[in-house]
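Engineer: Provide a 3D model corresponding to the input given below.
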Amino acid sequence: MEKLLKVSSSPHVRDGVTTQRLMFDVVIAMIPASVYGVWQFGMNALLVLIATVIASVAAEYLYEKLMHKPITISDGSAVVTGMILALNMPPEIPVWIPVLGAFFAIIVVKQLYGGLGQNFMNPALAARCFLLTSFALFMNNFSSAKLGFDSLTGATPLAQLRAGETVDLASLVIGRIPGTIGEVSVIALLIGAIYMVVRKVISPVIPLIYIGTVFVFTFLFGGFNLTYSLSEICAGGLIFGAFFMATDYVTSPLTPKGQIVYGLILGIVTGIFRLWGASPEGVSYAIIFSNLLVPLIERYTLPTAFGKGGQKK
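Structural biologist: Predicted coordinates:
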């Protein structure tokens, strides 16, 4: 009985796109940021990437095996979760911390809610927030030896902006800054983002509205300083979050109007966190908060069915 198909009325659209192909494209899109992060921060960054991906896949396999469920590791979603989580880690973090985060992401946030398509928030970001709360000292340590350059120490660009200091925009765009493994190079992230848009893996609506809203918000409430607003866009995990996490199919709205509202909420909440929050970074918490609002957003932005909604005479 569980194999019975529930078919809606016509018309039907046939599409050859599979979950595996979509996930494979996302993995490809994250390769430029991964390569740059490893080149800049060294072998521990590579070890964190490999270990976190392996831990994510292992967690999914072990849970499904123990629960006697179909094994779904071949769909690639666990690999994507592992890569996103790893790229959100400081480069010198002890490897066991992101490994623990991977098990939390896959088992607690994804599998306990029914697996792929059932989780109500982004598993990788939920795990990052869990690690930020549990291991704040390690998660906020961005000191690292930079390959080919001087030592990267001191405050992140967002912390410098919060302190009223200026940062070099060129360094932000190239990635010659402290930060997490995958967030530092705007160029590398945009290469991956363009690839996903061209491949139609994501729509640019949510990322562009998100980034644009943060720009306007920080310009209006940050002293009408264009350089400051551009620095807020390029610093931290905003571009990474906008293209690779806020666009998650499961935790973002499907309705066109809902995507606009979602992007606006993301930008406003991120701006509030960054300008007046306890921490200068607000992307992870903003996306998690907005994920929780998605059911409400979709409820009020559903298109009116054809033939309904008109005034009765």
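Engineer: hey, let's count contacts and neighbours off CA atoms from now on
Structural biologist: Noted.
Engineer: can you tell me how far residue 298 is from residue 78?
Structural biologist: To residue 78, residue 298 is 26 Å away according to CA to CA, to the nearest Å.
Engineer: who has more neighbours out of the two?
Structural biologist: residue 78 (30 against 20; other CA atoms under 10 Å).
Engineer: what sits against the more buried one?
Structural biologist: 53, 56, 57, 60, 106 (CA atoms under 8 Å, 6 or more residues apart in numbering).
Engineer: take these and keep only those in helices.
Structural biologist: Counted as lying in helices by DSSP state H, out of these, are 53, 56, 57, 60.
Engineer: format those as TSV; extra columns: distance to residue 170 and neighbour count.
Structural biologist: Below are the ones in helices among the contacts of residue 78 laid out as TSV (distance: CA to CA, whole Å; neighbours: other CA atoms under 10 Å):
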residue	distance to residue 170	neighbour count
53	31	23
56	35	30
57	37	23
60	40	23
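Engineer: same list, those, but as TSV with distance to residue 42 please.
Structural biologist: TSV is the format used below for the ones in helices among the contacts of residue 78 (distance: CA to CA, whole Å):
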residue	distance to residue 42
53	18
56	22
57	24
60	28
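Engineer: got a list of what the residue nearest the centre of the chain touches?
Structural biologist: In the chain, the residue lying closest to the centroid (CA atoms, centre = their mean) is residue 245, at 2.4 Å. By CA under 8 Å, 6+ apart, the contact set of residue 245 is 122, 125, 287.
Engineer: Proceed likewise with the subsequent sequence, for comparison:
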Amino acid sequence: MSLLHVDSVNDTPATLTQRPTNTPSIMAWVLIATLPGIAMLSWHFGWGVLSNIIIAGALGVALEALVLSLRKRPLRPALADNSALLSGVLLGAALPPGSAWWLITIGMVAAIIVAKHLYGGLGHNVFNPAMVGYALLLVSFPARMSLWPPASGLFGSDAISLGQTLANVAGQTSLATLDALSGATPLDAFNHKPKGLMASEFWATQPLPDGMLRAVQQVSLAWFIGGAFLLIKGIIGWRIPLSLLATLFIGASVMFATDPSHQLGPVLHLLTGASIFGAFFIATDPVSAATSQRGKLYYGIGIGLLILIIRSAGAYPEGLAFAVLLMNLAAPLIDHYSVPRAYGHSARQDRKPS
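Structural biologist: Below is the predicted model of the structure:
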């Protein structure tokens, strides 16, 4: 996740002077903003959240240093900006808690080496690095990527112990055992609902482990607190998060009103998946996102629509990673047609290459 270029298309001098422009400080503020979400995830899902983040963050820094050495680039400036660490934190937070070290390693190699440095490094990546790593893992290891533990907490008799977490991380726990210990998330459970079963009947069966629904909703609210902090600090703008979440909410409302028996409600779409996490921490990456004011709105709308389509009609219960990557491809085209015409020039003149 690179936040080197805080976009300035259509910005006024006032907004440019109010927002942080130093890359290390920007990364530091984003890392701080992830703390509420990480804390709530850890509180509900245990030590595996922290193991994910520590391993992914360390791998991000190590892989960054390795590639920079191979490219004969100076290490200190690149490592000091914390962009690789941030990619690791975001990917680690998105993975099922207690993921095996080799799974995290594959994801981070895809994020740092493939998605970032093969395109030239920080500021040149076409795709969001963290989402490239996540999408690769989701397609390659769908069974392991669905193994979310029940919301048994960080402490207590039902919580997964630190020792068991370390065994999972080391790869010593079989897939069958992990599957037996895991619990369905709301989106995953609803996605596998029998077609003939009404939504009201489905929820009446209590298909989720105890506390799961409450846990994922509280995690989403914690990510919202971190996102609001980034908005207040001026690290991100409001257009992408608002357009993404509004599109998802309005679209889900229309679908739910049309067929309430077989569609997920709009509030559940917002609070039971990665919608808020993605809206504030993933989609707002200014390197891979659209940069003009209108373009950001179109970009957010596109991601919201794609998330809704993938969740409703696709094979995967969560569509954030695929939606972001598809809109990353569209971002240059969106910017090309959404940058306002300069005064005294025709639209055709403005679109000619300089």
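Engineer: any chance of the contacts of residue 245 of the first structure in TSV with distance to residue 255 of the first structure as columns?
Structural biologist: Below are those laid out as TSV (distance: CA to CA, whole Å):
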residue	distance to residue 255 of the first structure
122	19
125	23
287	18
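Engineer: pull up the distance across stretch 231-244 of the first structure, start to finish.
Structural biologist: OK, stretch 231-244 of the first structure end separation, CA to CA: 20 Å.
Engineer: against the second structure, where does that stretch fall?
Structural biologist: Using TM-score structural alignment, stretch 231-244 of the first structure lines up with residues 268-281 of the second structure.
Engineer: which element is residue 119 of the first structure on?
Structural biologist: Counting by DSSP states H and E, there is no helix or strand that carries residue 119 of the first structure.
Engineer: neighbouring contacts of stretch 153-171 of the first structure?
Structural biologist: Residues outside stretch 153-171 of the first structure that contact it (CA under 8 Å, 6+ apart): 142-144, 177-179, 228, 230-232, 234-236, 275, 280-281.
Engineer: try it again with 10 Å
Structural biologist: Applying CA atoms under 10 Å, 6 or more residues apart in numbering, the set of residues contacting stretch 153-171 of the first structure from outside is 140-146, 172, 175-180, 184-186, 227-228, 230-232, 234-237, 274-276, 279-281.
Engineer: buried residues, it. List them.
Structural biologist: 155, 156, 157, 158, 159, 161, 162, 167, 169, 171 (16 or more other CA atoms under 10 Å).
Engineer: narrow the contacts of stretch 153-171 of the first structure to those in helices?
Structural biologist: Residues of the contacts of stretch 153-171 of the first structure located in helices (DSSP H): 172, 186, 227, 228, 230, 231, 232, 234, 274, 275, 276.
Engineer: please report how far the first one lies from residue 166 of the first structure.
Structural biologist: Right, the one you point to is residue 172 of the first structure. Residue 172 of the first structure is 12 Å from residue 166 of the first structure, by CA to CA.
Engineer: which residues are in contact with each of the two?
Structural biologist: 157, 231.
Engineer: out of the contacts of stretch 153-171 of the first structure, which are buried?
Structural biologist: Neighbour-count burial (16+ other CA under 10 Å) applied to the contacts of stretch 153-171 of the first structure gives 140-146, 172, 175-180, 184-186, 228, 230-232, 234-237, 274-275, 280-281.
Engineer: returning to what we had before: columns distance to residue 48 of the first structure on top of the ones in helices among the contacts of stretch 153-171 of the first structure, output as JSON lines?
Structural biologist: Shown next, in JSON lines, are these (distance: CA to CA, whole Å):
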{"residue": "172", "distance to residue 48 of the first structure": "23"}
{"residue": "186", "distance to residue 48 of the first structure": "21"}
{"residue": "227", "distance to residue 48 of the first structure": "34"}
{"residue": "228", "distance to residue 48 of the first structure": "32"}
{"residue": "230", "distance to residue 48 of the first structure": "30"}
{"residue": "231", "distance to residue 48 of the first structure": "28"}
{"residue": "232", "distance to residue 48 of the first structure": "27"}
{"residue": "234", "distance to residue 48 of the first structure": "24"}
{"residue": "274", "distance to residue 48 of the first structure": "27"}
{"residue": "275", "distance to residue 48 of the first structure": "31"}
{"residue": "276", "distance to residue 48 of the first structure": "32"}
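Engineer: farthest pair in those residues?
Structural biologist: 186 and 276 (24.5 Å; CA to CA).
Engineer: quick one: contacts for the nearest residue to residue 81 of the second structure once chain neighbours are set aside?
Structural biologist: Spatially, and ignoring its direct neighbours in sequence, residue 81 of the second structure is nearest to residue 24 (4.2 Å; CA to CA, 6 or more residues apart in numbering). Neighbouring residues of residue 24 of the second structure by CA under 10 Å, 6+ apart: 3, 4, 30, 77, 78, 79, 80, 81, 82, 83.
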